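Q: Take this sequence and fold it.
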Amino acid sequence: MKLTAIAIDDEPVALAVIKNHAAMVPFLEMKGFFTNAFDAIDFLSKEKIDLLFLDIKMPDISGLDFLSSLAQPPMTVFTTAYSEHAVKSFELDAIDYLLKPFSLIRFMKACNKAHSLLQLKQQHVGAVNKEPDYIFVKSGYEQFRIMLDDILYLESAGNYVNFILNDRKLMSRLSMQEAVELLPAASFTRVHRSYIVANNKIERADRSSLYIKNIPIPIGAAYAAAVERLLDL
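A: This is a model prediction of the structure:
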């Protein structure tokens, strides 16, 4: 996983140090070096980066003010010759503070920290976006966790819905519409006013029925188009 970054410092020599250090970090990809902070603002309005190396003492705008001006700032490592700004920098959620002149080892430590934070962030986003692989269903006075992959089909039974599973049947007081809303649409299809099937459990089909473990599931006329789309997948 690449860590993209830019560096801002009004001293070209300081940028050269960062450039040389960055060349030694295999996962770090530098996208730009700026002596003018306002050029960097223009760049950031067009490009998204993961990490910003930012000098604090600059002539037109301080690094602290620069970072405060960004609506969605990237991870930031402050680089400065002055230690008195450390507390303020961490109040702005900087991930590290490099005091010039800093060594390659110290620079790599900051990069490793940023890389680890990026990995954690992406893992968290993936976990949030991932659909759960189970649902909770109330039966009687208890809530039961049902793995989605265990569901074969659902069958309406008056004011109840039967969840037909691989190894058992579970009855819940639900309407069919409530059952539809409970299940992920990408994995389950209503094929009849009284039936919902697990798409990946269908073994064969004919004009009037779908078959799951050789059990015929009728296809309702009102749901024929949905079944046709399902079978074309």
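Q: make it CA atoms for all contacts and neighbour counts henceforth
A: Will do.
Q: Determine the longest helix present in the chain.
A: helix 104-129 (DSSP state H).
Q: what element comes up after it heading to the C-terminus?
A: strand 134-139 (DSSP states H and E).
Q: okay, the angle between whichever helix or strand comes after that following strand and strand 134-139?
A: Using DSSP H and E, the helix or strand that follows strand 134-139 towards the C-terminus is strand 142-147. With axes from the mean of the first three to the mean of the last three Cα atoms, to 10 degrees defining the directions, strand 142-147 sits at 150 degrees from strand 134-139.
Q: what does strand 142-147 contact?
A: Outside strand 142-147, the residues within contact range by Cα atoms under 8 Å, 6 or more residues apart in numbering are 133-138.
Q: If we use 10 Å, what do you get?
A: Strand 142-147 is touched from outside by 132-138, 163, 165, 170, 172, with contacts defined as Cα atoms under 10 Å, 6 or more residues apart in numbering.
Q: How are the helices of this structure distributed by residue range?
A: Secondary structure of the chain by DSSP H: the helices cover 12-22, 37-44, 63-69, 86-91, 104-129, 176-182, 224-232.
Q: Could I get those in CSV, plus columns for distance to residue 28 and mean neighbour count?
A: Listed next are the helices of the chain as CSV, based on distance: least, Cα to Cα, whole Å; neighbours: other Cα atoms under 10 Å:
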stretch, distance to residue 28, mean neighbour count
helix 12-22, 6, 16
helix 37-44, 18, 15
helix 63-69, 21, 17
helix 86-91, 22, 14
helix 104-129, 8, 14
helix 176-182, 44, 14
helix 224-232, 45, 13
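Q: Another sequence for comparison is provided below:
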Amino acid sequence: MKLELVIVDDSHLWLSLAEKLAASHPLVGKITTFDDSYDAWVHIQINKPQFVISDIEMPGMNGLSFLEMFSDRLPFISTSTKQEFEVVAKELGGIDFVAKPFSKSDIHNAIDEVYSHMFGEKVSNYK
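A: Next up is the predicted model:
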């Protein structure tokens, strides 16, 4: 089963890198990206993706606001250049936190965590 993902980041560089790395994960199917948090907010409410990767530091609605609104309904992976956001993101219900700059294994491990959280099974059984 392929998972539907939304990625939100105001930086085109980080957005495209996260998309490329997530697309190489065997359990990720459709990916929709947004560089505007308000557009992503509308999309998430209407389309109900299976999980979200969101930058924390964005203008307007930041990633912590996303967590407050959606983490009880959707698994979240938060990203930031500031490691100190990790504790807050997890307290708000985030499944995992990935510090920038991130690697393929960082993103893949976080996606594995989301899968385990969603289905209660380790990913290694499905790769």
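Q: hmm, back to that, of the helices of structure 1, which approaches residue 6 of structure 1 most closely?
A: For residue 6 of structure 1, the closest of the helices of structure 1 is helix 37-44, at 8.4 Å, according to Cα to Cα.
Q: who touches that closest one?
A: For helix 37-44 of structure 1, using Cα under 10 Å, 6+ apart, the contacting residues are 6-10, 31-34, 47, 49, 54-55, 58-63, 66, 69-70, 72-74.
Q: cool, and stretch 13-23 of structure 2?
A: Contacting residues not belonging to stretch 13-23 of structure 2 are listed as 5-9, 11-12, 28-35, 53-55, 79, 100-108, 110-111 [Cα under 10 Å, 6+ apart].
Q: Repeat that for stretch 66-77 of structure 1.
A: So stretch 66-77 of structure 1 is in contact with 5-7, 37-38, 40-41, 44-45, 48-56, 58, 60-63, 78, 89-90, 92-98, 107, 110-111, 114-115, 117-118, going by Cα under 10 Å, 6+ apart.
Q: Check the gap between residue 106 of structure 2 and residue 61 of structure 2 for me.
A: Noted for residue 106 of structure 2: a distance of 25 Å to residue 61 of structure 2, by Cα to Cα, to the nearest Å.
Q: swap in residue 38 of structure 2?
A: Residue 38 of structure 2 is 7 Å from residue 61 of structure 2, where distance means Cα to Cα.
Q: Ok, residue 85 of structure 2 next?
A: Note on residue 85 of structure 2: its distance to residue 61 of structure 2, by Cα to Cα, is 16 Å.
Q: Which of those two has more residues huddled nearby?
A: Taking other Cα atoms under 10 Å, residue 85 of structure 2 and residue 61 do not tie; residue 85 has more neighbours (18 against 15).
Q: for the residue nearest the centre of structure 1, what are its contacts?
A: Nearest residue to the geometric centre of structure 1 (Cα atoms, centre = their mean): residue 125, 2.4 Å. Neighbour list for residue 125 of structure 1: residue 119 [criterion: Cα under 10 Å, 6+ apart].
Q: Tell me the counterpart of it in structure 2.
A: Matched by TM-score structural alignment, residue 125 of structure 1 corresponds to no residue in structure 2.
Q: now do the one 10 residues further on
A: Taking TM-score structural alignment, the alignment leaves residue 135 of structure 1 unpaired with respect to structure 2.
Q: Residue 135 of structure 1 touches residue 182, doesn't it?
A: Yes. Look at residue 135 of structure 1 against residue 182 with Cα atoms under 10 Å: they come within range, at 7.6 Å.
Q: on that earlier part again, for residue 225 of structure 1, see how far away the residue nearest to the centre of structure 1 is.
A: Distance of residue 125 of structure 1 to residue 225 of structure 1, computed by Cα to Cα: 35 Å.
Q: now residue 105 of structure 1
A: 63 Å.
Q: Repeat that for residue 51 of structure 1.
A: Distance from residue 51 of structure 1 to residue 225 of structure 1, by Cα to Cα: 50 Å.
Q: Same question for residue 123 of structure 1.
A: From residue 123 of structure 1 to residue 225 of structure 1 the distance is 38 Å (Cα to Cα).
Q: go on, residue 5 of structure 1?
A: 50 Å.
Q: go on, residue 35 of structure 1?
A: 62 Å.
Q: Equivalent analysis for residue 89 of structure 1, please.
A: For residue 89 of structure 1, the distance to residue 225 of structure 1 - Cα to Cα - is 60 Å.
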